[in-house]
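# Fold the stuff below for me.
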Amino acid sequence: MTAIKDAWGALGGRPDLVSRVSAVVCPDVLDARLPVRELARACVGACALAAAELGARRAGLAEVPAVTVDDGAVAAAFHSERLLRVDGRAPVSFAPLSRFWRAAEGWVRTHANYPHHRDRLLGALGLPADASAEAVAGRLAERSALETEEAVYRAGGLAVALRTPAQWQAHPQAAEVAARPLVERARLDAAPARVFAPPAPAAPALLPAAGLRVLDLTRVLAGPVATRTLALLGADVLRVDAPWLPELPDQHADTGFGKRSATLDLAAGRDTFEKLLSTADVVVTGYRPGTLDRFGLAPHALAERRPGLVVAQVSAWGGYGPWGGRRGFDSLVQVATGIAVTEGTAERPGALPAQALDHGTGYLLAAAVLRALTEQSYAGGSRLVRLALARTARWLTHGIRPAPNEGTPAPASAEGTPAPAPGAWLTETDGPLGRLRHVRPPVSFTDGPTDWPRPPAPWGSDPAEWR
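Predicted coordinates for the structure are as follows:
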């Protein structure tokens, strides 16, 4: 339970409440050389405890409901995008150009799941839009991994050179990451204490986020996991995307449970956004740091227009240091921070058994929002919470220690180990996207919800307005 205590402490929670958490330990899930199982258990457990704490506060309960975190449920949830089935069809995972490549010196990993990222990668390599994987491999073999990293970054694409743990520790971005806490928390103003509406007397479950409005400006994967969790807990979550940046269909199906989905041009539709903001309780952003500031979405600017708001931000590298403005994804953070070498070798890089940085950070982000809401009910103030995949990676590699007597697992392959048999953690739901086989929520506390209130809606199918 040490990792749960650490996560709860990073969230600012009362230490004594950790006693409300019990764990069902399954030593054969999320096997890795690094303590991935402990990280996953801690992130979900802390999220469930934050939900139970807020639920107790709103319902006037004398005691915070008991929390159970089951490793089997957590492992299934951390593989949710792999376990999804749409009308029996397996999801599309990584695109052909999202993978490891041999470079003239070292290895480089690219991310090109989105068409615009693929185009920028190929443009940086001087290749046509219809270039094959073989052509990319040939071009990358002509230059070093570090040269490719910089060239693709300048073109707005995504590529990261493989680094050992020692090489990452010598990087200036690593020093910036190490200097920050796992969860950054700040008070933005002196807004009065939040007053919650009382829970519905005949509510079928304890819903800590009932009646709260969450503007979801996130993509890929941590942010959507966080807002999916808030939707589970009763929030009215409206995801807003630019109309020219459609989400990957399977990813949208996996992370869209409980939400509505709208499109909005933040420049042309400024009045519409301001109307949404005027009654929002939470704004969650997951774009590259600074990208949304020009639309008036910097934390202090949001709080000035909507006092009492909770602003939650998640990024790959953190909004600071030489890489603060760079794009990034879980797979790339693993490669840069030495995780891929730890899970394999410098000659044959590996990967974590799930996109654990994404999922873990997502549950911590939801927990940080819930804790901010609880704190507001006592002390007021608009709140800012920030997390970064690289900071979660730092916690995994330097902060968590494996539980004793659980053995030393074998390394994972470059694409991760197969997902464990999910057993009872899968269910099926019919909806506008078809028949979905999906993972049940891993967040569990006494009298809490056990499933989302609605299946995912088609991308962009809802109006940009609150219900």
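
# Please count neighbours and contacts with C-alpha atoms only from this point.
Fine.

# Next, the contact list for W452, please.
Neighbouring residues of W452 by Cα atoms under 8 Å, 6 or more residues apart in numbering: 231-232, 257-258.

# next one: W101
Contacts of W101 (Cα under 8 Å, 6+ apart): 107-110, 137, 140-141.

# which SS state does it fall under?
strand (DSSP: H, G, I helix; E, B strand; the rest coil).

# Does A410 touch L30 like I think?
No. Between A410 and L30 there is no contact, the gap being 11.1 Å when judged by Cα atoms under 8 Å.

# how much space between the residue nearest to G324 when sequence neighbours are not counted and P96?
The shortest distance from G324 to any non-neighbouring residue, by Cα to Cα, 6 or more residues apart in numbering, is to G318 (5.4 Å). Using Cα to Cα, to the nearest Å, G318 is found at 28 Å from P96.

# who has more neighbours, the two?
G318 (25 against 12; other Cα atoms under 10 Å).

# quick one on the thing from earlier: the residue nearest to G324 should be in a strand, yeah?
No. The assignment for G318, made by three-state DSSP, is coil rather than a strand.

# so what's the residue nearest to the spatial centre of the chain up against?
In the chain, the centroid-proximal residue (Cα atoms, centre = their mean) is A222; its distance is 1.1 Å. Contacts for A222 (Cα under 8 Å, 6+ apart) come out as 286, 314, 357-363.

# at 10 Å instead, please
228, 255, 286, 314-316, 329-330, 355-366, 387-389 (Cα atoms under 10 Å, 6 or more residues apart in numbering).

# Please tell me how far it sits from A356.
Taken as Cα to Cα, the span from A222 to A356 is 10 Å.

# Another sequence for comparison is provided below:
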Amino acid sequence: MTQPPIPSPSATLLERVFSDLGMTDVAADIGYLPPHPVPLASRLATADLAWASVRAISLAAGIHELPDPDRISIAYRSDRVLAVDGIAPDVWSAYSGFWRSTDGWVRTHGNYPHHAHRLLTGLGLDLGASGDEVRAVILRCTNAEAVGLITAERGLAVPVLPEDPHLDARWRATPLLDVTHRDTDGSRSRRIPLERDSAPLSGIRVLDLTRVIAGPVCTRTLALLGADVLRVDPPDLPEPEWQHLDTGHGKRTTLLEARSERFHELLAAADVVVLGYRPSSLDRLGLSASALTERHPGLMIAQLSAWGMDEPDRAGFDSLVQAASGISLIESPDGDRPGALPAQALDHSAGYLLAAAVIALLKRRQREGGSWTVRTSLRRVAAELLGMPRADEPEPVREFDTSAHSTTFDVAGGKVTTARAALPGLAFTAPHRWGSDQPRW
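From the prediction side, this is the model:
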């Protein structure tokens, strides 16, 4: 790493991140560019966003070696190298996608069975209806009508909208990582070595209350850095096996009711809680950040949502935020059909940035005490991306050997191939089968 730091979109983003986190000891390192751009070709600055996000967690963890841009690319597109017993899973439901309406396009998400059921019910279709039947119904509706029918049944759909620069500017006027500090007494500082070695989070207990990609990427990264991560899921909400195997590295995973006595015992012994459910759902369970820090002084809370705290009851996914924020139309392949980023980059970047925040705020808690909360959202990350420099056309896709950046594990008698860790010098340990561990530290 011999080049001098120079201004760049990724350096500007890193400056914002470390300013939000109150970190001043990494300023000399944020300007270093990758040896070549991260191979994530798009009109928007997806490559710069990915580089800055991985660099943020690397520097927060005391890793000054530059990451491998190719490995970052594969980590962001990990679902494309995932294989379970040699078979690549079908990662998208027939009910997830873009659908033409009478006045535009609608984006839906139906990967979970309960979301698919609600979507079909809203459209007046029977369970098991084909994608062609969904297409025919939406084609007879306006955007507002189709979205209204689906969301009335609590299904997931958004209109595909053009970007709104004024709205995005208002988003960017808020912190990318919104940190709050509460001056409380607590004993959780007892287990924080935070040494700058190969396992800087050794001894830290992380309770993982997240699903899908962004939250699990955050907690997978904390496990990679030595934390004891226990993922807890409700017993009545199954997770697609492939989805957990893609992001479950280094964690233990258990099924437990959030209102159970055992769950609250786990919570009382945790150092960090990562929240990824809708804010309104957490409120109903008594698991909001404010409720947790009230009951457990000294706790570190990291919270992410799709749309931000101003829309606490709105569920969402990366693909829906891309569509509603204008990204899908910017990335259109032909000026008509909506497109997408080359990876679910809002999810992955939110996960890495939140992991960086956890490390930074654990260090601040060690120095300053109290309870700390950090929040971000996919919509806030989207606004950041939309404010970065963009190109008229994507750069040509750079070819490289993707197999060099994947690894295979033995998992409960089977073979699971996944992407390698994006952080330099570190290697994942195998994921466990979802829900296969005991609810204990």
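
# Superposing both, give me the TM-score.
With the length set by TM-score structural alignment, normalised by the length of the second structure, the two chains reach a TM-score of 0.91; 429 aligned residues with a Cα RMSD of 2.4 Å.

# related to what we said a few turns ago, buried ones from the contacts of W101 of the first structure, can you make that a PyMOL selection?
Of these, the buried ones go into a single PyMOL selection, burial set by 16 or more other Cα atoms under 10 Å:
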select buried, resi 107+108+109+110+140+141
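
# got TSV for the contacts of W101 of the first structure, with distance to L121 of the first structure too?
Output for these, formatted as TSV (distance: Cα to Cα, whole Å):
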residue	distance to L121 of the first structure
W107	16
V108	12
R109	11
T110	8
A137	12
L140	11
A141	15
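
# Let me know the closest of the contacts of W101 of the first structure to G9 of the first structure.
Proximity of the contacts of W101 of the first structure to G9 of the first structure (Cα to Cα) peaks at R109, which lies at 34.2 Å.

# The counterpart of L215 of the first structure in the second structure and A11 of the second structure: what is the separation?
Aligned counterpart of L215 of the first structure in the second structure: L207 (TM-score structural alignment). As for L207 of the second structure, its distance to A11 of the second structure is 31 Å (criterion: Cα to Cα).

# Same question for C218 of the second structure.
For C218 of the second structure, the distance to A11 of the second structure - Cα to Cα - is 21 Å.

# burial measure for P67 of the second structure, as a count.
Neighbours of P67 of the second structure (other Cα under 10 Å): 20.

# residue contacts, the residue in the first structure sticking out farthest from the centre?
Distance from the C-alpha centroid of the first structure, by Cα atoms, centre = their mean, peaks at E142 (34.9 Å). Counting by Cα under 10 Å, 6+ apart, E142 of the first structure touches 102-105, 148.

# so can I have CSV of those showing distance to H171 of the first structure?
Shown next, in CSV, are the contacts of E142 of the first structure (distance: Cα to Cα, whole Å):
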residue, distance to H171 of the first structure
R102, 22
A103, 20
A104, 21
E105, 18
T148, 17
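
# Buried ones from those, can you make that a ChimeraX selection?
Here is the ChimeraX command that selects the buried residues among the contacts of E142 of the first structure (16+ other Cα under 10 Å):
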select :102,103,104,148
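
# And the contacts of E142 of the first structure, which is closest to T272 of the first structure?
For the contacts of E142 of the first structure, the nearest to T272 of the first structure is T148 (41.1 Å; Cα to Cα).

# if I've got this straight, that closest one is in a helix?
Yes. Under three-state DSSP, T148 of the first structure sits within a helix.

# what residue of the second structure takes the place of it?
For T148 of the first structure, the residue aligned by TM-score structural alignment is A146.

# Map L384 of the first structure across to the second structure for me.
Using TM-score structural alignment, L384 of the first structure pairs with T373 in the second structure.

# got it, and T291 of the first structure?
Under TM-score structural alignment, T291 of the first structure pairs with S281 in the second structure.

# tell me the contacts of its match?
So, once contact is read as Cα under 10 Å, 6+ apart, S281 of the second structure ends up touching 287-288, 312-313.

# go again using 8 Å as the cut-off
Counted by Cα under 8 Å, 6+ apart, S281 of the second structure has contacts D313.

# May I ask which helix or strand encompasses it?
Assigned by DSSP states H and E, S281 of the second structure belongs to helix 279-284.

# Report the separation between the residue nearest to A144 of the second structure when sequence neighbours are not counted and M23 of the second structure.
Leaving aside its chain neighbours, A144 of the second structure sits nearest to P159 (7.4 Å; criterion: Cα to Cα, 6+ apart). For P159 of the second structure, the distance to M23 of the second structure equals 39 Å [Cα to Cα].

# Same check on A306 of the second structure?
From A306 of the second structure over to M23 of the second structure (counting by Cα to Cα), the distance is 26 Å.

# Right, I'll call it a day here.
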